[in-house]
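Trainee: below are the sequence and a predicted model; questions follow.
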Amino acid sequence: ANANAGANANTPLPAPPPPGLFVMCRNAEQANAAIDAGADGVYLDFLELTGTGATLRALRDRGAKWVGVAPPRIRKPDEEKIDRYLMGLAPDGVLVRGLGALHELGRGAYGRVPRAASGEADGETTTHDAAAPLYVGDFSLNVANALTAREVLSRGLSAFTPSFDLDAAQLTQMTTRELAPFTELVLHHHMPLFHMEHCVFAAMLSTGKNHLDCGRPCERHALALRDRAGFEHAVEADVGCRNTVFHAKPQSAVHLVQPMQHAGVARFRVELVREGASEVARLVETYRAVIDGQKAAAEAWRGLRAEEGWGVVRGSLRVLA
């Protein structure tokens, strides 16, 4: 174990990724609103693969400079075609969400996928022939300390998202001068509470049991689970029919923007669930203003707290002791 740690510590780090504010979007309306409001780029995390390809090309046609994709968090056997399709779109970035995906990246399984491979899912192709995409480790890799950060960077990542298990003090301690340039900090998101194979849509809105006989009600309906306090937690399905339950109250790290910038962090992310275009615009404009030094974090926090439907909290970032 000590030998591995020493080798990891001596591994040269890659070149830092470009800075910016990036927004994870779940539909084309959100993606266009985010770009219009000043986001430097977007990640597309759509239920429909065909919608991902169409939106990526439309965003490029309108001049978007950076469009990434977010494959499912868990990949079942025989779902390799999902990754091949997404890579065939020639995205500018890819969220690496699991250790299996990280392993494949480390052994060169992703590499430079031939662009013609994009036709696997629906006959689509792309003429965009950019350099290899930027690989960003998502929070689900659970990067909670410097050793883990160096390990994932040594396996092909250009940036990592710190674990959501860290509070503000732990996050600040982890973000050293060495690792800060490779950190992509999530500033605003609905905390994912559960990620499960059980499909609430199929169970509640159909007589089927899987995508073969359920009629895919997830494409036509929105579901939420109401807890005993009356909060409604959104349920979202992915392309592999897995469900994620998101906390009703969004969590904000706006108070960490300036300290993180002083440490050297330059990549920030906002993650959307069901926000409409006007909400997306207000969110992106607020965080953009704080990042650019045009609005104080305290002022932004008061606005986010007062905004109907948001009522942001510090959540897991709150220091308990």
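Mentor: Yep, it's here.
Trainee: every contact and neighbour count from this point should use C-alpha atoms.
Mentor: Will do.
Trainee: how about the longest strand along the chain: buried residues?
Mentor: Secondary structure assigned by DSSP state E gives strand 184-196 as the longest strand of the chain. For strand 184-196, the neighbour count (16 or more other C-alpha atoms under 10 Å) marks 184-191, 195 as buried.
Trainee: which secondary structure elements does it sit against?
Mentor: Applying 3 or more C-alpha pairs under 8 Å, 6 or more residues apart in numbering; DSSP states H and E, one finds that strand 184-196 makes contact with strand 243-252, strand 267-271.
Trainee: the structure to be compared is supplied as follows:
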Amino acid sequence: MNNQEYVEKILELIKSHMKQNNITQKKLVELCKGKKIKISQGTISNAFNTPSSVRLTTLINICDGLNISLSTLMKNIELSLKLPEPSDNLIVYDTSDPAYRGYLNSYHVYFLSTDEKKVGELVHGILNFKNSNTPGPCKALLELNTGDQDPYTKKIHIKKYTGDMIISRVGCIYCNLISYEYGDIWTLVFNHLQLNFDSFIGGIGGGITSSAGGTRIPTIHKVFLSSTELTEDQQFYVCGLLRLYRDEITISTQQLNTLMNDSKLDLKFKRNIERILAKPEIFYSIPVESLKSSVPNKNYVKMLSMLLQYSSMPYNDKITMAETDLAQYIIRPSE
């Protein structure tokens, strides 16, 4: 693509943006005037009708009047050149697509701390999906309440991430977030909830990042997404739901006895547990750490692999739509 073709493409994107936001050329002149940008409607009309004669200063003035970034437009053009034809592309980048309708909002995110010193603690953050001023990817902004106090200001430190949210037509949304301050990248994946058809209540997704704390290691964990801030009681139940990683639940005798004596335990649910426990035990829970004693590493890794091959362990961790649907019953139990 040569320079002239770039200019024509930029003007196409600008016209698309103006049409989407009901901005006429006359309105654009008023917007520019309000920002003390001198440009006439004739100059704007000539730019759109005769792209070959448009000046760079005119493009800059138009972009400034519309409060859009010329550099972002150029990046979006570069991105579009790399994408396949629409008929072969199932990734939706442009927020003007109806698939984004309903997503451009603020959400509450909750996940269990990945810091080994804060095991079991629920971390809360605010995730914003914003429409970019130019045709292009959705902006994602995340602020996490770390719970840690700044030693100087004594204020709770907020961990900030920026990035993009992208929708896939195959049924997932992807959110890539970067914290430059912490040198951390967080990728979130949620089921595409078709918010352009139904209102959003809550859902569960997956997160891939490095763990918090002194030692950073790759971590995969679940994330709870809510349209409203959760109460303390709701957060208690979310903490449990975020630990559902297997089809079977491992629990010690002591933990089970404590659960069975909990007054909040539903009687029908309790009877289901008792019915299952009445059957002979057919699975064993083997702590991995206990297997390494006295076994050389070269043998340990092979034997561990052999044990896993024979085991009933799952082949992957998936977040099903059925699991996603459970989220709404914590937020709105009556529905």
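Mentor: Yep, that arrived. What you are looking at is a predicted structure, and each value in this text was computed from that prediction instead of being measured.
Trainee: overlay the chains and give the TM-score.
Mentor: Superposed pair, TM-score by TM-score structural alignment, normalised by the length of the first structure: 0.20. Supporting alignment: 114 aligned residues with a C-alpha RMSD of 6.7 Å.
Trainee: which elements pack onto whichever strand or helix holds residue 147 of the first structure?
Mentor: If you go by DSSP states H and E, residue 147 of the first structure is part of helix 146-154. Applying 3+ C-alpha pairs under 8 Å, 6+ apart, we find helix 146-154 of the first structure packed against helix 2-10, strand 159-160.
Trainee: nearest to residue 50 of the first structure among the buried residues of strand 184-196 of the first structure?
Mentor: Nearest to residue 50 of the first structure among the buried residues of strand 184-196 of the first structure: residue 195, at 23.0 Å, using C-alpha to C-alpha.
Trainee: thought that closest one was touching residue 237?
Mentor: No. Judged on C-alpha atoms under 8 Å, residue 195 of the first structure makes no contact with residue 237 at a distance of 9.5 Å.
Trainee: residues shared between the contacts of those two?
Mentor: 243-244 (C-alpha atoms under 8 Å, 6 or more residues apart in numbering).
Trainee: name the single longest helix found in the first structure.
Mentor: Using DSSP state H, we find that the single longest helix of the first structure is helix 277-291.
Trainee: give me the angle between that helix and strand 184-196.
Mentor: 140 degrees (axes from the mean of the first three to the mean of the last three C-alpha atoms, to 10 degrees).
Trainee: pull out the buried positions in helix 277-291 of the first structure.
Mentor: Of the residues in helix 277-291 of the first structure, 277, 279-291 count as buried by neighbour count, 16+ other C-alpha under 10 Å.
Trainee: now do the buried residues in whichever helix or strand comes after it.
Mentor: Using DSSP H and E, the helix or strand that follows helix 277-291 of the first structure in sequence is helix 297-306. By neighbour count on 16+ other C-alpha under 10 Å, the buried set for helix 297-306 of the first structure is 297, 300-301, 304-305.
Trainee: how about a markdown table for the residues you listed, with distance to residue 81 of the first structure added?
Mentor: Listed next are the buried residues of helix 297-306 of the first structure as a markdown table, based on distance: C-alpha to C-alpha, whole Å:
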| residue | distance to residue 81 of the first structure |
| --- | --- |
| 297 | 43 |
| 300 | 42 |
| 301 | 42 |
| 304 | 40 |
| 305 | 42 |
